[in-house]
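J.: the sequence and its predicted three-dimensional model are supplied below.
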Amino acid sequence: MKRALIAVACAALAACSMAPKYERPAAPVPGAFPYPGASEGAAAADFAWQQFFTDAKLRELIATALANNRDLRVAILNIEQARAQYDIRRADRLPTVGGTVSGSRVPNASGGTTSTYTAGIAFTSWEIDLFGRVASLSEVALAQFLATEEGRRAAQASLVASVANTWLALAADDELLALTRDTLATREESLRLTRLRFENGAASEIDFRQAQSLYESARATHAQLQRQRAQDIDALALLIGQAVPQGIEAGITTETVRLPDLPAGTPSDVLVNRPDVRQAEQLLVAANANIGAARAAFFPRISLTAGLGTASSDLSGLFKGGSWGWTVAPSLVQPIFDAGRNRAGLASAQVARDIAVAQYERAIQSAFREVADALAGRATYAEQLAAQAAVVEAETVRFRLAKLRYEGGVASYLDLLDAQRSLFGAQQALVQVRLGRLQNQVQLYRALGGGWGSR
């Protein structure tokens, strides 16, 4: 029996797979990115987030988020759950051996009782996987486990980028608030002087109302920015999983932050480095393996129940010579009529594989677009930033000249107010362009596969 069991076990473990051979679908994207930009330097995946983000306060925030963020914690727990499911499927490929001990006493025809005691080891209903059904299900569970691991990496990369972008937005909020407070103070003084001039007949009511309108506009902008900053603080608190430390963005401006420039590489690099693309591929591998399990359902299912033990009518004689015995009970079930259940199961598995192919291709296309958008931003933000800085410089000179012309009686007060309003708008736009450029660099880092290499 020992030799027979070993032979059966070897046959089961060496079962052939009926799953179709896996072939990675061709990437439905161009072979190169637009706006390639930098061509040399370390790839994004080789930059741990601690190297890419050099500010100590930002790194502290990211580390806190990786430790406390609940979404990331769920992603990690999903890995543990998938690992347990894989262990269950892997255990199905081997027999479950258990010890058995039993005893019974029943009345007999002579008025007494008959005792029976048994002890031994047994395994029951072990499926001999000749057609690879159990092996295919094990492969499905393994691929799903690997997919959850890639999902955790994708979640980490997104979390790192979100924390960095929110922190940068807070820095921009402080810049805009400081600019608005200065503008508000200037317009308040201008309104006071214009009111005095109006009350003394030296200025028209139109001048007074224009000054009042500009002051109230600045006050409304100040309230809006305060609300925006509070909301960014709340968003950052949710990301890091705790209250935001005071002064976490103090001393930082969008003009002083520097981030490394990264080479774009090729779309094939993205496929290697993007965890969300690899996650989609592992789900495709799982769907492909599931076809093997569905095909195996058409073939006989062979199971084996066996035992080795001893039996005696006397407890003291349970382990004496001559009381030992063994049993082997194989069984075979061949599907004959199942009302089309197996055929429908195979059709469902094949459609699920086609869906997984489409989702994998969609993941590649989304990755390509994210990288292409970020590269387009990198190629154009520098020019936009230079142009906006020139606008601020021109508006500053215009405001100074308008003020001199008004004080000299050459220009109207309306000209001065218009120059003041244009300067404020240009200064706000400059901060927003700087913020957009920095956040685009963060987006490019994540899109190229960075942000998950270190925890």
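T.: Alright, I've got the coordinates.
J.: hey, let's count contacts and neighbours off CA atoms from now on
T.: OK.
J.: how about the helices in this structure?
T.: Taking DSSP state H as the test, the helices found in the chain are 2-13, 49-52, 56-68, 70-91, 133-199, 205-240, 267-273, 275-296, 341-407, 413-447.
J.: ranking the ones you listed by burial, who's on top?
T.: Greatest average neighbour count among the helices of the chain goes to helix 275-296 (a mean of 25), per mean count of other C-alpha atoms under 10 Å.
J.: contacting residues for residue 419?
T.: 395, 398-399, 402 (C-alpha atoms under 8 Å, 6 or more residues apart in numbering).
J.: which non-adjacent residue is nearest residue 44?
T.: Excluding its sequence neighbours, the residue lying closest to residue 44 (C-alpha to C-alpha, 6 or more residues apart in numbering) is residue 450, at 4.7 Å.
J.: which residues touch the longest strand anywhere in the chain?
T.: Longest strand in the chain, counting residues (DSSP state E): strand 113-128. Outside strand 113-128, the residues that touch it by C-alpha under 8 Å, 6+ apart are 8-9, 11-12, 93-108, 301-315, 318.
J.: before we go on, here's another structure to hold up against the first:
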Amino acid sequence: MVLLAALLLVGCTVGPDYRRPQVAVPPDFRGLATDTPGGAESLGDIAWWKIFQDETLQSLIRTALAENYDLRIAAARILEARAQVTIVRSAQFPDVSASASAPYVSLPGDRAPLQSRETFSPLGTFDLVWELDLWGRLRRATEAARAQLLASEDVQRFVVTTLVSDVATAYFQLRELDLELEISRRTLTTRQEAVRLVTLRYQGGVAALIDLRQAEVLLYTAAATIPDVMRRIEQTENLISVLLGRNPAAVPRGRPLLQQFSGPIVPPGLPATLLERRPDVRQAEDELAAATARIGVAKAEYFPKVSLISSAGVGGTLITGSWFGPTGLLAIGPQVSVPIFNMGRVGAGVDSAVAQAQAALARYQQTIQQAFRDVSDALVEHRKRREARIEQQALVNSLTDAARLANVRYRGGVTSYLEVLDTERQLFDAELQLAQFERDELLAVVRLYRALGGGWTAS
């Protein structure tokens, strides 16, 4: 009767079932340009090799995805979580074990009758223990473990997204530094020629000594930038090497900075789709589901634990040369454990599980808000970086012409070298800043791609 009643009760599961919470989703992303195409299409859905079209960069990203140690750690965590699901789920099934014993007893002659001084009693049994999951405690535990497995997979996706963007960011920074080095060396060559010409004019009595010193100032200024740029180049190469899972080494180059993809106006897609694409949002939801399931595990501790126990075996006894057996053994029956007094431990466990679920819910909602902010920040950054780069290009064009005119005026004796000094200094700084603006526009695309959760779906 007890077993029949238990079987009738199987299927009852205590604790709340997980349902995705309602969240406030904006109709569109703040910071979206008015001329940006709308619709469900999103930059985040595009494969990374279609975004970053430099073949060298593509090769670096592929190497990082194959060799990076953070990604290896994340993959190992997934294997660990899968094993944990198997461990937890196995508790729902009977636990069958076998045992054997063969005790030999020898008693002193003055302590036992002659016929029982030596005994040998071999025994072999098969034992079964099966906890009947009447209240769903084991099912809730399995549910929590599976949700935690999904969270581990989302962590791996987050690492992939981060890794793709980190390699692209470092590569674009490297190409910008290469451009800075090119500008500095080109400027150095130009200023070496200027010093030579001013020296000739000074020796001919046409130019003053101050003109020569000012030309040398420009020369040394350009020369001093080169070691610092080369230092930053090597450090950036070291960073890329570590991202690739390698020791620091030189990094191959592909397209120059100015030939990289800066991107047309790209649609971010619908805000609602961001919840499915961002790995960190998915991870936060999976952890909320796991925490919700653990409430059921805690509440099940209020109720009795019923197990079915069975043991079957065979044995015998050898007493001073006489064998008695074999004898069969069969035992079956229920085992019930009822919580009576535990100083509030079960209630505190439920309170703890509920509090953890509330914290997981808050983290989930916070992660969603941060995701919307990341996209909005990236959108406005992409738009404003492009505008700044266009204005800086116009400034460089004007300063290039101004420097040309200043040199013509100086050689014609119309003005002093101070005018050349001023325009050349401004042009050099403006060209370096233009290279940085070009880089920043590229990095804004990378940040937008990462904010939209791009990179992992195709990896």
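T.: On my side now, so go ahead. Because the structure is predicted, anything quoted here is derived from the model rather than measured.
J.: nearest to residue 177 of structure 1 among the contacts of residue 419 of structure 1?
T.: Using C-alpha to C-alpha, residue 395 is the member of those that sits closest to residue 177 of structure 1, with 19.8 Å.
J.: gap between the corresponding residue of structure 2 for the closest one and residue 393 of structure 2?
T.: Taking TM-score structural alignment, residue 395 of structure 1 has residue 399 as its aligned residue in structure 2. Distance, residue 399 of structure 2 to residue 393 of structure 2, using C-alpha to C-alpha, to the nearest Å: 10 Å.
J.: same question for residue 233 of structure 2.
T.: Distance from residue 233 of structure 2 to residue 393 of structure 2, by C-alpha to C-alpha: 24 Å.
J.: one step back: looking for the alignment partner of the residue nearest to residue 44 of structure 1 in structure 2.
T.: Matched to structure 2 by TM-score structural alignment, residue 450 of structure 1 sits across from residue 454.
J.: could you pull up the residues touching that match?
T.: 43-48, 161, 277-278.
J.: same check, this time on residue 58 of structure 2
T.: Contact analysis of residue 58 of structure 2 by C-alpha under 8 Å, 6+ apart lists 49, 52.
J.: before we move on, the earlier item: any chance of the contacts of residue 454 of structure 2 in CSV, plus distance to residue 217 of structure 2?
T.: Output for the contacts of residue 454 of structure 2, formatted as CSV (distance: C-alpha to C-alpha, whole Å):
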residue, distance to residue 217 of structure 2
43, 48
44, 49
45, 52
46, 50
47, 49
48, 46
161, 47
277, 54
278, 52
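J.: separation between the counterpart of residue 349 of structure 2 in structure 1 and residue 24 of structure 1?
T.: Under the alignment (TM-score structural alignment), residue 349 of structure 2 pairs with residue 345 in structure 1. As judged by C-alpha to C-alpha, residue 345 of structure 1 and residue 24 of structure 1 stand 24 Å apart.
J.: my guess is the match of residue 349 of structure 2 meets residue 292, correct?
T.: No - using C-alpha atoms under 8 Å, residue 345 of structure 1 is not in contact with residue 292; the gap is 11.0 Å.
J.: returning to what we had before: of the contacts of strand 113-128 of structure 1, just the buried ones, PyMOL syntax please.
T.: PyMOL command restricting those to the buried ones, with burial defined by 16 or more other C-alpha atoms under 10 Å:
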select buried, resi 8+9+12+93+95+301+302+303+304+305+306+307+308+309+310+311+312+313+318
